[in-house]
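Visitor: Requesting a structural model of the entry that follows:
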Amino acid sequence: MIPENLLLDYSATLENKGASEIIISEKSRADFYFQIKTGEIKMFNLNEQGKEFVQGIFYDGESFGEPPLFGDFKYPASAVAVKPTQLFKLSKTNLFKLLTNNPEINLKFTKALAKRLYYKATILKEISVHPPEHRILALIDFLKRKDGSDKLFQVELTCQQIADLTGQRVETVIRAIKQLEIDGEIKLINRKVFR
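Guide: Just a heads-up that it's a prediction; the model follows:
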């Protein structure tokens, strides 16, 4: 999102995180901007029964956990490295200086946050109103638009990740994917989902 050289110019540090290492704890104070160089980060909440609800999965070049920096509230979710990850960590103060001094980056940053808000609003509607098949297609279509590809799109998520992102059980996702294949909405090739 923000060019790496610019992050370093504003005193960002590059940190290595191991798989399953917590980056952000829910309800902790937001003092840093995080951007992934390589790896994968999952933001999630746990309910009282210990069931995980995934707020988002982030990959190379993406940032995560920014809204509390601007809203001056605590993190509403936790973030964990899914696999070994390198990420940039920049203080909130230096992030604001960077954005103030680089209006073109500020605009790109704002657009990226707006897309993320759109995704959240879309998924929330899907979870509250629609059947499992519709929820899954909405998620896949969002990912395909994000990828920007017109050709057959391969979904890189596991059934567990799809379940976590759509608020469903894995068994429900598996049944829904089979139904979507029967209906011709998706293709299954070597156990991978395509649309």
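
Visitor: CA atoms for contacts and neighbours, from now on please.
Guide: Will do.

Visitor: mind listing the strands in the protein by residue range?
Guide: Assignment of strands within the chain using DSSP state E yields the ranges 13-17, 22-24, 32-46, 52-59, 63-64, 78-91, 187-189, 192-194.

Visitor: Next up, the contacts around Lys89.
Guide: Applying Cα atoms under 8 Å, 6 or more residues apart in numbering to Lys89 gives the contacts 12-15, 32-35.

Visitor: one more time with 6 Å
Guide: 12-13, 33-34 (Cα atoms under 6 Å, 6 or more residues apart in numbering).

Visitor: As CSV, the residues you listed with neighbour count and distance to Leu152 would be great.
Guide: What follows is those, written out as CSV (neighbours: other Cα atoms under 10 Å; distance: Cα to Cα, whole Å):
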residue, neighbour count, distance to Leu152
Ala12, 22, 38
Thr13, 13, 38
Tyr33, 23, 34
Phe34, 22, 32
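
Visitor: And those residues, which is closest to Ile177?
Guide: Phe34 (33.7 Å; Cα to Cα).

Visitor: Not counting sequence-adjacent ones, nearest residue to the closest one?
Guide: Lys89 (4.9 Å; Cα to Cα, 6 or more residues apart in numbering).

Visitor: sorry, back to before: of all the strands of the chain, which one is nearest Glu104?
Guide: With Cα to Cα, the closest approach to Glu104 among those belongs to strand 63-64: 17.0 Å.

Visitor: where along the chain do the helices fall?
Guide: With helices called from DSSP state H, the chain shows them at 4-9, 67-71, 92-101, 103-129, 132-147, 159-166, 170-182.

Visitor: tally of neighbours for Gln49?
Guide: 6 (other Cα atoms under 10 Å).

Visitor: ugh, wrong one, Ala121
Guide: Burial of Ala121 is recorded as 11 neighbouring residues (other Cα under 10 Å).

Visitor: Buried deepest among the helices of the chain, which one?
Guide: Compared across the helices of the chain, helix 159-166 shows the largest average neighbour count, a mean of 20 (mean count of other Cα atoms under 10 Å).

Visitor: another one to check against the first:
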Amino acid sequence: MIFSEEILSSLGADVLYYKINETIFSEGQLPNYYYQIFKGAVKLTKDRENGTESIFGVFFKGQCFGETFLFADKTYPFNAVAMEDGVILRVPGEKFIDFVTKKPEFLLRLYRFNAERMYFRYAMLNCLSINDSMLRIKELFTILKELHSVKGAFSYQIPFTRQQLSSLAALRLETVIRTVKKMEKDNLVEIRNGKIFY
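Guide: All right, here's what the predicted structure looks like:
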């Protein structure tokens, strides 16, 4: 959890409820709020001309998203979309910036989160440079498992559909489906009720 519910409430946070696939903010909008997930998951996406989407980041309970744009005079270069029904705390941007600039320990907490996010982003770029689809998906699963600090074989449930995995891994849906089946056959993953465990 980046900031507690109590801290965000003291800054006048709104509690917003989102349904799966509902847009939280859109590409081209000015950033006016700090967003932190209280429940659910959010993806940062860009729709492509061919009807596909690229996923630039995925965020889970306790994490914030899009906050770095509060510190720049730029519009959002992507959309934020709910990946499942969820609850988000939203604080006016000016109040949030005033708060973190007056409380260096909280600004440091935000820097640490951003450093971890940058590590994940560069690990993902490295993952996308792998040509072999099985190695690429295996590396993606390893990154996700490490991100959530889960250890042990088949102990981490991949929180994405095959379609979302295809967007994350920049592979065709058919390739992801075929590769995951082969990974199951090779005992690299387990499939339980349609869910992937790594």
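
Visitor: Drop the TM-score for these two in here.
Guide: Once the chains are laid over each other, their TM-score by TM-score structural alignment, normalised by the length of structure 1 reads 0.89; 195 aligned residues with a Cα RMSD of 1.9 Å.

Visitor: ok, and the contacts of Lys89 of structure 1 in structure 2?
Guide: Of the contacts of Lys89 of structure 1, the ones still in contact in structure 2 (both residues aligned by TM-score structural alignment, their matches' Cα atoms under 6 Å) are 12-13, 33-34.

Visitor: would a markdown table of those with distance to Ala138 of structure 1 be doable?
Guide: Putting those into a markdown table (distance: Cα to Cα, whole Å) gives the following:
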| residue | distance to Ala138 of structure 1 |
| --- | --- |
| Ala12 | 36 |
| Thr13 | 36 |
| Tyr33 | 29 |
| Phe34 | 27 |
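
Visitor: center of structure 2, which residue is that?
Guide: With distances taken as Cα atoms, centre = their mean, Val58 lies nearest the centre of structure 2, 1.1 Å away.

Visitor: Please name the residues that touch it.
Guide: Residues in contact with Val58 of structure 2, defined by Cα under 6 Å, 6+ apart, are 42-43.

Visitor: Relative to Ala163 of structure 1, how far out is the nearest residue to Phe142 of structure 1 once chain neighbours are set aside?
Guide: Residue nearest to Phe142 of structure 1 in three dimensions, not counting chain neighbours: Tyr119, with 7.3 Å by Cα to Cα, 6+ apart. Distance of Tyr119 of structure 1 to Ala163 of structure 1, computed by Cα to Cα, to the nearest Å: 16 Å.

Visitor: same thing with Lys120 of structure 1?
Guide: In this structure, Lys120 of structure 1 lies at 15 Å from Ala163 of structure 1, with Cα to Cα as the measure.

Visitor: just Ala79 of structure 1 next, same as before
Guide: Taking Cα to Cα as the measure, Ala79 of structure 1 and Ala163 of structure 1 are separated by 18 Å.

Visitor: before we move on, what about Lys74 of structure 1?
Guide: Lys74 of structure 1 sits 26 Å away from Ala163 of structure 1, going by Cα to Cα.

Visitor: Same question for Ala121 of structure 1.
Guide: With Cα to Cα as the criterion, Ala121 of structure 1 and Ala163 of structure 1 are 17 Å apart.

Visitor: do the same with Arg135 of structure 1
Guide: Relative to Ala163 of structure 1, Arg135 of structure 1 is positioned 10 Å away (Cα to Cα).

Visitor: same deal with Glu40 of structure 1?
Guide: 18 Å.

Visitor: now do Phe58 of structure 1
Guide: With distances taken as Cα to Cα, Phe58 of structure 1 is found 16 Å from Ala163 of structure 1.

Visitor: Please apply the same query to Ala114 of structure 1.
Guide: In this view, Ala114 of structure 1 and Ala163 of structure 1 are 24 Å apart by Cα to Cα.

Visitor: Check Asp147 of structure 1 too.
Guide: With distances taken as Cα to Cα, Asp147 of structure 1 is found 20 Å from Ala163 of structure 1.

Visitor: With structure 2 overlaid, report how far stretch 133-145 of structure 1 is off on average.
Guide: Comparison of stretch 133-145 of structure 1 with structure 2 after fitting gives an average deviation of 1.4 Å (mean Cα distance after the TM-score superposition for structure 1).

Visitor: What is the corresponding segment of structure 1 for stretch 51-63 of structure 2?
Guide: Per TM-score structural alignment, the counterpart of stretch 51-63 of structure 2 in structure 1 is residues 50-62.

Visitor: in that stretch, what's buried?
Guide: When burial is assessed from 16 or more other Cα atoms under 10 Å, stretch 50-62 of structure 1 yields the following buried residues: 52-62.

Visitor: nearest to Thr93 of structure 1, of the residues you listed?
Guide: Glu62 (19.8 Å).

Visitor: And stretch 72-89 of structure 1, what's buried?
Guide: Of the residues in stretch 72-89 of structure 1, those buried by neighbour count under the rule 16+ other Cα under 10 Å are 74-83, 85-89.

Visitor: what span of structure 2 lines up against that stretch?
Guide: Counting by TM-score structural alignment, stretch 72-89 of structure 1 sits on residues 73-90 of structure 2.

Visitor: Also stretch 108-118 of structure 1?
Guide: Residues 109-119 of structure 2 are matched to stretch 108-118 of structure 1 when aligned by TM-score structural alignment.

Visitor: what's the answer for stretch 163-178 of structure 1, then?
Guide: Counting by TM-score structural alignment, stretch 163-178 of structure 1 lines up with residues 166-181 of structure 2.
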